[in-house]
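K.L.:
give me a 3D structure for the following:
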Amino acid sequence: MQYTFEQADLIIVGAGLSGLLTAWFRLIEHPAERILILEAGPKAAGNHTWSFNSSDIDAHWLQRLQPFIVHHWPGYSVRFPRYSRRLPISYATGNSESLLAAVRPLVQAGSLSVRTGSPAVLVEPTAVELADGTRLTAKAVLDARGGRPPSSMLIGHQKFVGHRVRTRQPHGLVEPLLMDATVEQRDGFRFIYCLPYTDTELLIEDTCYSENSALNENEFAERIAEYAHNNAWEILAVLHREKGVLPINVAQARPALGSRPSEAPRIGLAAGFFHPTTGYSLPDAVRLAARIAKLPHLTRDALFRSVSAYAREKWQRERFYRWLNRMLFSAAEPAHRYRVLEHFYALGVGPIQRFYAGDLSLADKLRLLSGRPPVPVWRALQVINERKFLRRQKCRSSAPVDVPGNVNPHLGKETD
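P.N.:
As a prediction, this is how the structure comes out:
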């Protein structure tokens, strides 16, 4: 993927999920255009697995996404101390290799070029300057480089280590185990996530919702081995390893517009375009890519307006989610955080689907708040006002810590 255009219609800086999806969908709608993607690293698409509920994606674009999907299941289950439940919600997954395979026909057709080993030092609305001094121009530029979420966000962390393993005997899972919260609670809210690929091959992922981003890979690996042992899964080989620290949006002072008009619009993680509670990035990447694909004319101004409008809508739509996250991180005792999710997964299938899709109705929100509250009411009320919460957190921290995600080091249970 090293063919380079002298001048492209669109330059995308960053060959991750958002950058590649945006190029793919734009060229589906406008096959005559030429798009150049610049990637600083040696490999496009990274080393990732992306999963999602099928109902998260508009039916038209879900159909377009089929070449990316490598596994699909008609439902999944969750386990909590009080109950276990199967949910008939279609679930799918893709990975870095399938994403590259999906865009490869565009490269072969000559409409897309992905240039690796090309770090950008300046990203402007219509030009990119590379570290070697090369300057490239286009009608429009998108900044899809990964990195910290916007500074307007106060975040917690979802950190994980996943091992794709082969077992000696069939493991017995026929559908994903999306959340097993019956395990020992450590470092905040902890659960195990499992994806069965074949009878003897599955992904086992140990996940924690934590205030800090520190990730001890060896410790997580030991816990994965312990979980496999407790389920009588004898591991013959670890076929693949992955790890990550995803941001969870706890509070946000203003929309993450991604850039000023003098800069190229940002998309992806650095723009805050991920599910605020789960950290899932694929549904947002698909929605924004579809919006950009539908632009009749690709100009710097049209691109900026489209991305900015998406950021404003997302900020407004997700206020309730951010309050739920504050309850999870700042109102619940760490050992009892699982109760927030335990309460949520007891809802009907419709509200759960709409929650993941970022489209909760007022009735859904009322259902979520009904019944026995998962945290003390007085603590939930303490964190309901987002602006006051942000001011309190700012007062508690004199300076940000230089860790991924620009996390506030004093994010924790509200007691005042």
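
K.L.:
contacts, neighbours, all on C-alpha from now
P.N.:
OK.

K.L.:
tell me how far stretch 279-291 is from the chain's mean position?
P.N.:
Computed by Cα atoms, centre = their mean, to the nearest Å, the chain-centroid distance of stretch 279-291 equals 9 Å.

K.L.:
mind listing residues that contact that stretch?
P.N.:
17-18, 21-23, 25-26, 50-52, 56-57, 61, 158, 246-248, 268-269, 273-275, 306-307, 310, 357 (Cα atoms under 8 Å, 6 or more residues apart in numbering).

K.L.:
quick one: the helices in the stretch 1-150 of the chain?
P.N.:
17-29, 59-64, 96-109 (DSSP state H, counting those that start in this stretch).

K.L.:
out of those, flag the one nearest R319.
P.N.:
helix 17-29 (23.4 Å; Cα to Cα).

K.L.:
name the helices or strands packed onto that closest one?
P.N.:
Judged by 3 or more Cα pairs under 8 Å, 6 or more residues apart in numbering; DSSP states H and E, helix 17-29 is in contact with strand 8-13, strand 35-38, helix 96-109, helix 282-293.

K.L.:
may I see the buried residues of that helix?
P.N.:
17-28 (16 or more other Cα atoms under 10 Å).

K.L.:
ok, W24 - contacts?
P.N.:
103, 106.

K.L.:
what does A380 give?
P.N.:
327, 331.

K.L.:
just the element for it, please.
P.N.:
For A380, the host element (DSSP states H and E) is helix 377-382.

K.L.:
give the next helix or strand downstream of that helix.
P.N.:
As assigned by DSSP H and E, the chain's next helix or strand after helix 377-382 is helix 386-396.

K.L.:
rewinding a little: so which of the helices and strands packed on helix 17-29 is nearest R145?
P.N.:
strand 8-13 (6.0 Å).

K.L.:
which neighbouring elements make contact with the closest one?
P.N.:
Using 3+ Cα pairs under 8 Å, 6+ apart: strand 8-13 touches helix 17-29, strand 35-38, strand 135-143.

K.L.:
quick one: it to strand 135-143, angle?
P.N.:
60 degrees (axes from the mean of the first three to the mean of the last three Cα atoms, to 10 degrees).

K.L.:
touching strand 8-13 from outside, list them.
P.N.:
19, 23, 33-39, 120, 123, 137-145, 298.

K.L.:
let's go with 7 Å and repeat that
P.N.:
19, 33-39, 138-145 (Cα atoms under 7 Å, 6 or more residues apart in numbering).

K.L.:
one more to line up against the first:
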Amino acid sequence: MNESRQNPAPDSAAPDTAAPHDVIIVGGGLAGGLIALALHRHAPDCRFQLVEAGRTLGGHHRWSWFATDTRPAAQGLMSGFALNGWDEGYDITFPRLGRTLPTSYRSLASAEFHRALTAELPADRVLLETRAAQLDAGGVTLADGTRVAARRVIDCRPFRSSNHLAGGWQVFLGQQFRCETPHGLTRPVIMDASVDQIAPHGNGAAYRFVYVLPLSPTEVFIEDTYYADQPKMDAEVLKGRVAEYAHRNGWKGEVVDQEAGILPVISGGNFAAAQAEIAIPGVALAGARGGFSHPLTSYTLPFAADNALAIAQAIAARPDLSGHELAAFCARRAKRHWRATAYYRMLSRMLFEAAEPDKRVVVFEHFYALRGQLVERFYAGRSTWPDRLRILTGKPPVTIPRAIRALFSSGKPLDTKPLKMETPA
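P.N.:
Next up is the predicted model:
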């Protein structure tokens, strides 16, 4: 998708009340696709258009979340997708800790996301391989010069880094193996941090773990993940480490799929200034671009589902809602989300600034020793005040002076250089 900021059209490009579309959604990733689905189901009179630059909706990703992360209405929105699910709990492994926690886990592959959406949404509502060159309050100008007018425009293009934000990066590469014999796993392994903590060449300090999903008795997804200071990936090194992990567990077979990514882990910054850099007057911002993610885990699906429903309900309740009003509605939700997740950004600063690089694993080990329901609420972004105090009490995994400095720090500026893949994945 086009990642560059588009200059808004002159003020004269006001929304056209006779426009052929009530809503244009630019970006058919997770956020944009779920907004289209929610409009189709909950605002059936809304004439919307979903514009995606790629060949498929959702790109090439796998989204995963705990069942307790999503509220009942969001679970209903997701009910049309064929999900991988595990109700036997999940495992975590650290150098000095191994546990099985009881929370159910869910995962959605982008291929299924595309299949289900294109099966349910009317064919004329989805434009694939169509790049948006310019967005404004009155519609979208496509790369071929075609003008598509709309009363409301929603920008769901990918996250863009900013000098106004602070934090680090989650770097990952995952491969799906088709094993020659059953792999024997019945539960996901959300974090196996018993692996060595040596970062790939050129990636700086990192906390490393392996993430494993048993997709079928003979198919397993293995992902090597780092919390890194720089947005760099040496894909060949990560592929080698995934292969090494499979070999160590006796899993022989062929690689049938692969995905890789670099996600921001936000620890602080000036959110209003960062949004001002990309905001277009009268255009609503949603998805990770709009700031809707978990600052520490980078999970997005629960927030994307909640936002999709909120947007659809707002439009259904007020068919005359203007584009500027919708943009303000989404901006208010983003500000509330930023305030509500301040605690998790502070924990991100603890990870990146208070913990010595080779001791970052101890921060997570300390956390996973706590009660299971506390862990559930943490991932859902709904930690209670007693939860927050409990996470910070006990024998500290970092030194007190470094913790205090991190507590009052504004965070390390987020690297805004282009994300770098050392070897194409």
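
K.L.:
quick TM-score on the pair, please.
P.N.:
Here the superposed chains carry a TM-score of 0.89, computed using TM-score structural alignment, normalised by the length of the first structure; 389 aligned residues with a Cα RMSD of 1.9 Å.

K.L.:
would you mind finding the most buried of the helices and strands packed on helix 17-29 of the first structure?
P.N.:
strand 35-38 (a mean of 28; mean count of other Cα atoms under 10 Å).

K.L.:
that one aligns to what range in the second structure?
P.N.:
Counting by TM-score structural alignment, strand 35-38 of the first structure falls onto residues 48-51 of the second structure.

K.L.:
report the mean deviation for that stretch after fitting onto the first structure.
P.N.:
Per the superposition on the first structure, stretch 48-51 of the second structure and its aligned residues are separated by 1.0 Å on average (mean Cα distance after the TM-score superposition for the first structure).

K.L.:
ok, of the contacts of strand 8-13 of the first structure, which one's closest to G75 of the first structure?
P.N.:
G19 (29.3 Å).

K.L.:
list the contacts of whichever residue in the second structure pairs up with that closest one.
P.N.:
Applying TM-score structural alignment, one finds that G19 of the first structure aligns to G32 in the second structure. Residues in contact with G32 of the second structure (Cα under 7 Å, 6+ apart) are 25, 156.

K.L.:
if I look at G32 of the second structure, how far off is H337 of the second structure?
P.N.:
Per Cα to Cα, to the nearest Å, G32 of the second structure is found 18 Å from H337 of the second structure.

K.L.:
please apply the same query to G28 of the second structure.
P.N.:
The value you get for G28 of the second structure to H337 of the second structure, if Cα to Cα is used, is 22 Å.

K.L.:
higher neighbour count, those two?
P.N.:
Remark: of G28 of the second structure and H337, G28 carries more neighbours, 28 against 17, as counted by other Cα atoms under 10 Å.

K.L.:
what's the match for Y379 of the second structure in the first structure?
P.N.:
Mapped onto the first structure by TM-score structural alignment, Y379 of the second structure lines up with Y356.

K.L.:
doesn't D56 make contact with that match?
P.N.:
Yes. Under the criterion of Cα atoms under 7 Å, Y356 of the first structure makes contact with D56 at 6.4 Å.

K.L.:
which SSE is the corresponding residue of the second structure for I248 of the first structure in?
P.N.:
Alignment note (TM-score structural alignment): I248 of the first structure maps to V265 of the second structure. In this assignment (DSSP H and E), V265 of the second structure forms part of strand 253-269.

K.L.:
please apply the same query to P351 of the first structure.
P.N.:
Going by DSSP H and E, P351 of the first structure is in helix 349-356.

K.L.:
next, count neighbours for R260 of the first structure.
P.N.:
By the criterion of other Cα under 10 Å, R260 of the first structure has 12 neighbours.

K.L.:
typo on my end, A340 of the second structure
P.N.:
13.

K.L.:
overlap of the contact sets of Y356 and D56 of the first structure?
P.N.:
Contacts common to Y356 of the first structure and D56, judged by Cα under 7 Å, 6+ apart, are absent.

K.L.:
just to revisit the earlier point, compare the helices and strands packed on strand 8-13 of the first structure and report which one is nearest to P255 of the first structure.
P.N.:
Of all these, strand 135-143 sits nearest to P255 of the first structure, with 17.2 Å by Cα to Cα.

K.L.:
the closest one vs the second structure, mean deviation?
P.N.:
Its aligned residues in the second structure lie a mean 0.8 Å from strand 135-143 of the first structure after superposition (mean Cα distance after the TM-score superposition for the first structure).

K.L.:
state the span of the second structure onto which that strand is aligned.
P.N.:
Using TM-score structural alignment, strand 135-143 of the first structure pairs with 147-155 in the second structure.

K.L.:
list the buried ones in that stretch?
P.N.:
Across stretch 147-155 of the second structure, burial judged by 16+ other Cα under 10 Å covers 148-155.

K.L.:
likewise for stretch 321-332 of the second structure?
P.N.:
For stretch 321-332 of the second structure, using 16+ other Cα under 10 Å, the buried residues are 322-324, 326-331.

K.L.:
ok, now stretch 150-165 of the first structure?
P.N.:
For stretch 150-165 of the first structure, the neighbour count (16+ other Cα under 10 Å) marks 150-151, 153-165 as buried.

K.L.:
same deal with stretch 251-263 of the first structure?
P.N.:
For stretch 251-263 of the first structure, the neighbour count (16+ other Cα under 10 Å) marks 251-252, 255-259, 263 as buried.

K.L.:
ok, now how distant is Y345 of the first structure from T277 of the first structure?
P.N.:
With Cα to Cα as the criterion, Y345 of the first structure and T277 of the first structure are 14 Å apart.

K.L.:
more neighbours: which of the two?
P.N.:
Using other Cα under 10 Å as the criterion, Y345 of the first structure and T277 rank with T277 on top: 24 against 21.

K.L.:
from what I can see R79 of the first structure touches L177, true?
P.N.:
No. Using Cα under 7 Å, R79 of the first structure makes no contact with L177, being 8.0 Å away.

K.L.:
quick one: map I400 of the second structure onto the first structure.
P.N.:
In the first structure, I400 of the second structure lands on V377 (TM-score structural alignment).

K.L.:
I misspoke; the intended subject was R289 of the second structure.
P.N.:
Using TM-score structural alignment as the criterion, R289 of the second structure maps onto A270 of the first structure.

K.L.:
now do the contacts for the residue nearest to its match when sequence neighbours are not counted.
P.N.:
In this structure, A270 of the first structure finds its nearest non-sequential neighbour in P149, 4.3 Å apart by Cα to Cα, 6 or more residues apart in numbering. Taking Cα under 7 Å, 6+ apart, we find P149 of the first structure in contact with 269-272, 405.

K.L.:
and Y209 of the first structure, by the same measure?
P.N.:
Residues near Y209 of the first structure by Cα under 7 Å, 6+ apart: 157-159, 188-190.

K.L.:
which residues sit against the helix or strand hosting R166 of the first structure?
P.N.:
In the assignment (DSSP H and E), R166 of the first structure maps to strand 153-167. Strand 153-167 of the first structure is contacted by residues 200-213, 215, 217, 220, 233-253, 407-408 when judged by Cα under 7 Å, 6+ apart.
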